[in-house]
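> Got a predicted model here, sequence first, then my questions.
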Amino acid sequence: MAELTSVLKSSSSDEEILFALRQGAGIAQAVASTITDWSFSGAVSGQYRADLSVNDAVLGAFSGFGCGVLSEESGATGVVPTSPSELGEGLVIVVDPIDGSTNASRGIPWYATALCAVDQHGPRVAVVAQLCAPHVEYVAIRGKGAWRNGLALTAHSERPMAESVIGVSGPPPALRPWWQFRALGSAALDLCLVAEGALDGYLDCDTHGVWDYLASLLICQEAGVHIADAFGRDLCHFGHSERRTPVAARGKENLQALCDLRTASS
């Protein structure tokens, strides 16, 4: 097992960074398992008190690592530049403490913590850890692969759109060229289903913050899935108020079809 140094930076090994992210995910799971109060915080629309509890615990775990953190719930902590290209030797960990909070508040077992370490070249190491049973863990390391519970994720062949099952977020368009769709309520986990081949694609019919999808973006890419913003924007950024429209598919043809569908409905 890798030992964790006191400071994480771009020269840290992938194993050290993964160790840190897993430590954060484990703390998130431990805190989430004790939460009984799923009331709204009252500070931000749609934010639950539980989001803040898990966020505080995860940021506390990362506080000694000397890297920047960009969290959905608390914004930027430490050095977080405008874009990854400005990081130099630094690292930023992008954090979604609970992706799928509303599912959790209703007892729907489909929510996760999503963590992605970013260096000057983009997403480097990612962990998406389900916060409820069966506690599935997805991991990716740039250039080395992606795994589900330790088993390697590999590329799946592209099905015709008419035979595909597509994950969606938000109301789907009236034109639905796929066979079936699923609206499951956690972008991070939904995209991981594309990476493992359970879904054939993903269409964001709304918009998302970078924390919702960045960890899953790396997992998808390392599993051979094509992923892009429907409007051609860079998906890896550090703008807390910025939103993107991630779309994913097993093949380029279906990716383009889903992007065209999304832009036509905007």
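Perfect, thanks for sending it. A quick note: this is a predicted structure, and the numbers were derived from the prediction, not measured.
> Every contact and neighbour count from this point should use C-alpha atoms.
Noted.
> Could you pull up the contacting residues of residue 248?
191, 194, 201-203, 225-228, 255 (C-alpha atoms under 8 Å, 6 or more residues apart in numbering).
> And the residues you listed, which of them are buried?
191, 194, 201-203, 225-228, 255 (16 or more other C-alpha atoms under 10 Å).
> Which ones among those map onto strands?
201-203, 226-228 (DSSP state E).
> Is residue 118 in a helix, a strand, or coil?
Of the three states, residue 118 takes strand under DSSP: H, G, I helix; E, B strand; the rest coil.
> can you give me the helices for the stretch 101-250 of the chain?
101-105, 187-196, 210-222 (DSSP state H, counting those that start in this stretch).
> Relative to residue 86, which of the ones you listed is closest?
helix 210-222 (17.3 Å; C-alpha to C-alpha).
> next one: that closest one to chain centre, how far?
The chain centroid and the centroid of helix 210-222 are separated by 5 Å under C-alpha atoms, centre = their mean, to the nearest Å.
> alright, now check it against this:
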Amino acid sequence: MPETDLDLLVRAARDAGDIATRYFKNAPGVTNKPDGGGPVTEADLAVNAMLESSLQAARPDYGWLSEETEDGAARLSTNRQFVIDPIDGTRAFIEGNRDWAHSLAIVENGRVIAAAVYLPIRDLMFSAEIGGGAHVNDQPARVTASALQGATVLGTRPNFADDHWRGGAPPIKRAFRSSLAYRLCLVAQGRFDGMITLRDSWEWDIAAGALIAAEAGAIVTDANKRPLLFNNAHPQLPGVIAAGPELHAGLADRLEPPRAKP
């Protein structure tokens, strides 16, 4: 029986973990991308090379978008695309923090249809396919049914500055994890009530986690309450809000227009 897209992503994510863990806490070489693009390690590049080779061999007609591969227009004419972050949370990886992830997604007609996010140091595999629900280590994942008051929301401190919100910052508790993909998965798992980023977000950071959160019952939109659409010519989206329906509405309705970047 042919390997499904989801099975392919899960297998590839585990293979990525095998590579990355060999570099973790082992002084990997680090360089800085041009124009303030952030650090990249030997591990990022090694994982990316493996994923690009193995995934495109398995699905040669799928387009390719990855943080560590120079982008081009070819993917725009394909029916399906891989959207890949070889290591989401590179700074955490460099610092020896466990909260980095491999984020793998497949997009069709702008929508994510299969996704895997793997944290090898924590041995957490989050997965989802459209219409099939979300899972963490093969167990069903479900978001909380929190209201705004007293919710715990993942995000960086600048997102909760008073000037972004009608009436000041909402009555929530704030938490943080380095990886955007992991933040979305933690919402899916119900460990946190929601997540928000008001900054423009690269598609590879959020594609896989967005499907996993949505299949766990979250409403997932950009910061303007619009559905997320992927495989854009410029692969960025204007922020992300992910939470159960009541909390999502509470957060989105209190944001001040226009959606300023923190």
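Looks like it arrived, so ask away. Quantities reported herein were computed from a predicted structural model and do not represent experimental measurements.
> thinking again about what came up before, put together TSV for the helices of the stretch 101-250 of structure 1, with distance to residue 45 of structure 1 on each row.
Shown next, in TSV, are these (distance: least, C-alpha to C-alpha, whole Å):
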stretch	distance to residue 45 of structure 1
helix 101-105	12
helix 187-196	19
helix 210-222	16
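> of all these, which lies closest to residue 147 of structure 1?
The nearest among the helices of the stretch 101-250 of structure 1, by C-alpha to C-alpha, is helix 210-222 at 7.9 Å.
> mean deviation of the closest one from structure 2?
Mean deviation of helix 210-222 of structure 1 from its aligned counterpart in structure 2 after superposition (mean C-alpha distance after the TM-score superposition for structure 1): 0.9 Å.
> what helices or strands is that helix leaning on?
strand 92-99, strand 112-119, strand 122-130, strand 137-141, strand 145-148, helix 187-196, strand 226-229 (3 or more C-alpha pairs under 8 Å, 6 or more residues apart in numbering; DSSP states H and E).
> and for that helix, what span of structure 2 is it aligned with?
Counting by TM-score structural alignment, helix 210-222 of structure 1 falls onto residues 203-215 of structure 2.
> How about stretch 24-33 of structure 1?
Against structure 2, stretch 24-33 of structure 1 falls on residues 12-21 (TM-score structural alignment).
> what does residue 149 of structure 2 align to in structure 1?
In structure 1, residue 149 of structure 2 lands on residue 162 (TM-score structural alignment).
> For that match, the count of nearby residues, please.
11 (other C-alpha atoms under 10 Å).
> Also residue 20 of structure 2?
Counted with other C-alpha under 10 Å, residue 20 of structure 2 comes out at 24.
> How about the one 3 residues further on?
Around residue 23 of structure 2 sit 18 other residues, with neighbours defined as other C-alpha under 10 Å.
> ok, and the closest non-adjacent residue to it?
With sequence-adjacent residues excluded and distances taken as C-alpha to C-alpha, 6 or more residues apart in numbering, residue 23 of structure 2 is closest to residue 43, at 6.0 Å.
> repeat for residue 227 of structure 1
Spatial nearest neighbour of residue 227 of structure 1, chain neighbours left out: residue 248 (4.2 Å); criterion: C-alpha to C-alpha, 6+ apart.
> Ok, residue 195 of structure 2 next?
Nearest one to residue 195 of structure 2, counting by C-alpha to C-alpha, 6+ apart, is residue 154 at 4.3 Å.
> Same check on residue 78 of structure 2?
That would be residue 63: by C-alpha to C-alpha, 6+ apart, it lies 5.6 Å from residue 78 of structure 2.
> which residues sit in contact with the residue mapped onto that neighbour from structure 1?
Using TM-score structural alignment, the partner of residue 63 of structure 2 in structure 1 is residue 68. By C-alpha under 8 Å, 6+ apart, the residues touching residue 68 of structure 1 are 76-80, 90-93.
> Identify the farthest-apart pair in the residues you listed.
Most distant of these, by C-alpha to C-alpha, are 76 and 90, 14.2 Å apart.
> So between those two, which is more surrounded?
Ranked by neighbour count (other C-alpha under 10 Å), residue 76 of structure 1 and residue 90 place residue 90 first, with 22 against 19.
> any idea how far residue 55 of structure 1 is from that one?
22 Å (C-alpha to C-alpha, to the nearest Å).
> do the same with residue 94 of structure 1
In terms of C-alpha to C-alpha, residue 94 of structure 1 sits 12 Å off from residue 55 of structure 1.
> Common neighbours of those two, please.
With C-alpha under 8 Å, 6+ apart, residue 94 of structure 1 and residue 55 have common neighbours residue 71.
> higher neighbour count, those two?
Between residue 94 of structure 1 and residue 55, counted using other C-alpha under 10 Å, residue 94 has the larger neighbour count: 29 against 25.
> Now do the same for that one: its match in structure 2.
Aligned partner of residue 94 of structure 1 by TM-score structural alignment: residue 83.
> Do I have it right that its match meets residue 65?
Yes - counting by C-alpha atoms under 8 Å, residue 83 of structure 2 does reach residue 65; the two are 4.9 Å apart.
> Need the overlap of contacts for the two.
Joint contacts of residue 83 of structure 2 and residue 65 (C-alpha under 8 Å, 6+ apart) are residue 204.
> Hmm, residue 230 and residue 255 of structure 1 touching each other?
No - using C-alpha under 8 Å as the test, residue 255 of structure 1 is too far from residue 230 to be in contact (9.0 Å).
> Need the residues touching each of these two.
What both residue 255 of structure 1 and residue 230 touch, as defined by C-alpha under 8 Å, 6+ apart, is the set residue 247.
> Quick check: the match of stretch 24-33 of structure 1 compared with structure 1, mean distance?
Stretch 12-21 of structure 2 sits 1.0 Å off on average (mean C-alpha distance after the TM-score superposition for structure 1).
> Which positions in that stretch come out as buried?
Quick answer for stretch 12-21 of structure 2 (16+ other C-alpha under 10 Å): 12-17, 20.
> try stretch 101-121 of structure 1
101-105, 109-120.
> end-to-end on it?
End to end - C-alpha to C-alpha - stretch 101-121 of structure 1 spans 30 Å.
> and the match of stretch 24-33 of structure 1, how far from the chain's centre?
On C-alpha atoms, centre = their mean, the centre of stretch 12-21 of structure 2 falls 17 Å from that of its chain.
> Could you do stretch 218-232 of structure 1 as well?
12 Å.
> how far away is the closest residue to residue 131 of structure 2 other than its chain neighbours from residue 247 of structure 2?
Leaving out its chain neighbours, the residue that sits closest to residue 131 of structure 2 by C-alpha to C-alpha, 6+ apart is residue 215, at 7.0 Å. Distance, residue 215 of structure 2 to residue 247 of structure 2, by C-alpha to C-alpha: 17 Å.
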